[in-house]
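> With the input below, show me the fold.
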Amino acid sequence: TCIEQKFGVLRRGIEVPIVVCGGPSRESLQKIIDPPVDGYVGNVGRFMHRTKESEELDKLEEVVGEITRVLDRRREELAKDPLSISPARLMDVINEKVDAIHEVLSPTPITVQIAGLRVKLPYDQYARKLKDLAIEEDVTIGDIVDISPSRMRDYILLKVRPFSETNIMV
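The predicted structure is shown next:
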């Protein structure tokens, strides 16, 4: 199937929950392969136009329900081992202490994610500055966050480590 052939390449390096919408029903697909995804919604074709019909709206509700279920499960996992800092608080620290973020023309220069942030500043120029940025007296961003280049443009990804790894709660 196309999922067997293409999925490994598509998923490479992606660590966020993945919900796939596809043609075959979940039951039909599982007879062939158990897709290595967090959620699946079957019997979904292409949405090539506005979804006005009740059947189309019902299918969109099913997609939303599956995404909600997957995200709720991820939140439960995070609650068992909380993050060292909330992504929203980390965003506030960066907004307050990094002047260059206010010069970014994107409507969202910092994007909050479940367990981190995407900062729309050039990685080579700002990764070290962010890593050394103090959150509190003896705690820097680098102490509690993994910093990596984004695969999407020249942005910076900040993944907050859980308390069990850092023994720091800010």
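> going forward, measure contacts and count neighbours with C-alpha atoms only.
Will do.
> What segments of this structure are strands?
Counting by DSSP state E, the chain has strands at residues 19-21, 39-41, 110-113, 116-119, 134-136, 139-140, 145-149, 156-160.
> Take these and lay them out in JSON lines including distance to Glu55.
Converted to JSON lines, the strands of the chain look like this (distance: least, Cα to Cα, whole Å):
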{"stretch": "strand 19-21", "distance to Glu55": "16"}
{"stretch": "strand 39-41", "distance to Glu55": "14"}
{"stretch": "strand 110-113", "distance to Glu55": "31"}
{"stretch": "strand 116-119", "distance to Glu55": "36"}
{"stretch": "strand 134-136", "distance to Glu55": "50"}
{"stretch": "strand 139-140", "distance to Glu55": "51"}
{"stretch": "strand 145-149", "distance to Glu55": "41"}
{"stretch": "strand 156-160", "distance to Glu55": "39"}
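> Also this sequence, please, to line up against the first:
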Amino acid sequence: MYIPLLFTGGVYRHDEIEDLVDDLGGFIIQKNFAQTEVTISFIVPEEDVEKIREKAAELKGEIKEAPLVGTEIAVVVPTISIHHLPHPSCDIAEYLRRKGAKTNMIGLSRGVGKRIAMLTLFEKKLINEHDIAVFIFGNLRECITKKFDLLKDISIPVVVTGYPHLTPPEGVEYVPGIGRIVGKFSRESDIQLLEEVAQRVRKLVEMRRSMLGDFDFPPFYIKAEIEKQIPEVIEETCPAPITVKLDGLRVKLPYNKYSERLRKIKLMDTYLGDISRIFPSVIANHTLVKLALK
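You can find the predicted model right below:
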């Protein structure tokens, strides 16, 4: 059994963590640099977790469990204009990242106002490419109730936040107490609300994982093989050139140029194209790999 973990520490000697993960038969999922600090999400066999903790302590770094490693989550706000800026979208997105998720912020082009709020076809397709969507609404009960209509065309599990206590539609996880604010979420009560959002997301992730079942090859293994067999992807300057998802991967390479090479990725005695559907994302120059179940 693999355990997902998050290492945070200095850039100096961080490669020793990566080497140890590789030696233990684990897999690096994502690596992010922020000036002199690095954050690495990875998975290792359960029996080797203590070895990772010892190495992190030697490097004066920190190890945390990261239950959302290997997920891509859309954080959806009505708009990123000044009208809706006082909302905790960045706090929620960052908190989910600290749990290991790859988050993408999506601001709607027509999300303002209860009467005219809508999702464009592009926005629907983009949100549905993710594993989970977190919709951040505001303070008004009537407005939030009306905007639940936006979720009808969303095919992935959804978490909604808003200020009032209310009953959401069936199948929607709702977290009350989070409305439009003018400051940062920093109090203990604020952190509890962020943790509640993370727990609801984790619940949906675990539920979806159980529904998906097993694949012939897990996404994190395929990520490692793509990096070996198409080394150009490592040179991409975008964050997380290969994003591991619950049912596949997002490869940030142009579909027209790389789709055939992706299909010919060798996986022991088979090819990636034989066990997956490979198709273009609605985001230009991104390619999606959706794995077939056993």
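> ok, back up a step: what would the strands of the first structure look like in CSV with distance to His102 of the first structure and mean neighbour count?
Converted to CSV, the strands of the first structure look like this (distance: least, Cα to Cα, whole Å; neighbours: other Cα atoms under 10 Å):
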stretch, distance to His102 of the first structure, mean neighbour count
strand 19-21, 33, 17
strand 39-41, 37, 20
strand 110-113, 10, 17
strand 116-119, 12, 23
strand 134-136, 19, 15
strand 139-140, 21, 15
strand 145-149, 20, 18
strand 156-160, 16, 24
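> Quick one, which of those gets closest to Ile3 of the first structure.
Nearest to Ile3 of the first structure, of all the strands of the first structure, is strand 19-21, at 9.9 Å by Cα to Cα.
> What is the corresponding segment of the second structure for that closest one?
Mapped onto the second structure using TM-score structural alignment, strand 19-21 of the first structure covers residues 159-161.
> swap in stretch 115-134 of the first structure?
Using TM-score structural alignment, stretch 115-134 of the first structure pairs with 247-266 in the second structure.
> any idea how far the matching stretch is from the chain center?
The chain centre lies 19 Å from the centre of stretch 247-266 of the second structure; the measure is Cα atoms, centre = their mean, to the nearest Å.
> Tell me which residues of that stretch come out buried.
247-253, 255, 259, 262-263, 265-266 (16 or more other Cα atoms under 10 Å).
> ok, residues contacting stretch 104-116 of the first structure?
For stretch 104-116 of the first structure, the external contacting residues (Cα atoms under 8 Å, 6 or more residues apart in numbering) are 75, 83, 86-88, 91, 101-102, 117-121, 157-160.
> And the helices in the stretch 1-150 of the second structure?
Using DSSP state H, counting those that start in this stretch, the helices of the stretch 1-150 of the second structure run over 15-23, 49-58, 89-98, 121-128, 141-147.
> Show me which positions of the last one end up buried.
By neighbour count, with 16+ other Cα under 10 Å as the criterion, the buried positions of helix 141-147 of the second structure are Cys143, Ile144, Lys147.
> Likewise for the second one?
Neighbour-count burial for helix 49-58 of the second structure, with 16+ other Cα under 10 Å as criterion, is recorded at Val49, Ile52, Arg53, Lys55, Ala56.
> For it, name the packing helices and strands.
Contact analysis of helix 49-58 of the second structure by 3 or more Cα pairs under 8 Å, 6 or more residues apart in numbering; DSSP states H and E lists helix 15-23, strand 62-65 as its packing neighbours.
> ok, the residue nearest to Lys125 of the second structure when sequence neighbours are not counted - contacts?
In this structure, Lys125 of the second structure finds its nearest non-sequential neighbour in Val282, 7.0 Å apart by Cα to Cα, 6 or more residues apart in numbering. Applying Cα under 8 Å, 6+ apart to Val282 of the second structure gives the contacts Phe122, Lys125, Leu126.
> For Val282 of the second structure, what is the corresponding residue in the first structure?
Match for Val282 of the second structure (TM-score structural alignment): Arg151.
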